[in-house]
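1. Have a look; sequence and predicted model below, questions after that.
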Amino acid sequence: MSLNLNSPQRRLIALRMEHSDLDALIDQAADKTPVDELMMRRLKKRRLALRDEIARIEQSLLPDEPA
């Protein structure tokens, strides 16, 4: 199956990759001392926004349940 460059499935893959990269970055930053609290808050806020967008796209891709 060929995915359109602007398809929701393609966007979902990109968002999941970015979320994973942020997880790794947050883990690395947490190991450093001193921890930059402002940077950590921004990274975590972005990660949460990505998770919300991923959930929204996944929900839109689910087929409607029959009544």
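-> Received the coordinates, thanks.
2. going forward, measure contacts and count neighbours with C-alpha atoms only.
-> Will do.
3. Count the neighbours of His19 for me.
-> Neighbour count of His19, defined by other Cα atoms under 10 Å: 19.
4. Can you verify my assumption that it contacts Leu50?
-> Yes. Between His19 and Leu50 there is a contact at 6.3 Å, judged by Cα atoms under 8 Å.
5. got another, please set it beside the one above:
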Amino acid sequence: MSLSSHLNQLKKKHEHLSFEVEQAERSPAIDRMHVKSLKKEKLRLKDEIERLSPV
């Protein structure tokens, strides 16, 4: 897998997590631990994207 396709895949996962976080926060029965884990994963992906992105 090339670096650009790997970065694209990471960006798609990051976008999907953003959507999941929004949906979870809108839910009347918010599971705060689940939202917290989603946000941690989203941040981890963002850090990896930044680390792998060319300058």
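-> Structure's in. What do you need? For clarity, every value in this text was computed on a predicted model and none was experimentally measured.
6. Just tell me what His6 of the second structure corresponds to in the first structure.
-> Alignment note (TM-score structural alignment): His6 of the second structure maps to Arg11 of the first structure.
7. Against Arg46 of the first structure, how distant is that match?
-> 16 Å (Cα to Cα, to the nearest Å).
8. same question, Glu37 of the first structure
-> Distance from Glu37 of the first structure to Arg46 of the first structure, by Cα to Cα: 14 Å.
9. of the two, who's got more company?
-> Arg46 (15 against 11).
10. Can you tell me what that one aligns to in the second structure?
-> By TM-score structural alignment, Arg46 of the first structure lines up with Glu41.
11. Tell me which helix or strand the residue located most distally from the centre of the second structure sits in.
-> Going by Cα atoms, centre = their mean, the residue of the second structure most distant from its centre is Pro28, 22.2 Å out. Using DSSP states H and E, Pro28 of the second structure is not contained in any helix or strand.
12. quick one: what's aligned to it in the first structure?
-> Using TM-score structural alignment, Pro28 of the second structure sits opposite Thr33 in the first structure.
13. what's the spacing between that match and Arg41 of the first structure?
-> Using Cα to Cα, Thr33 of the first structure is found at 16 Å from Arg41 of the first structure.
14. What of Asn6 of the first structure?
-> Counting by Cα to Cα, the gap from Asn6 of the first structure to Arg41 of the first structure is 30 Å.
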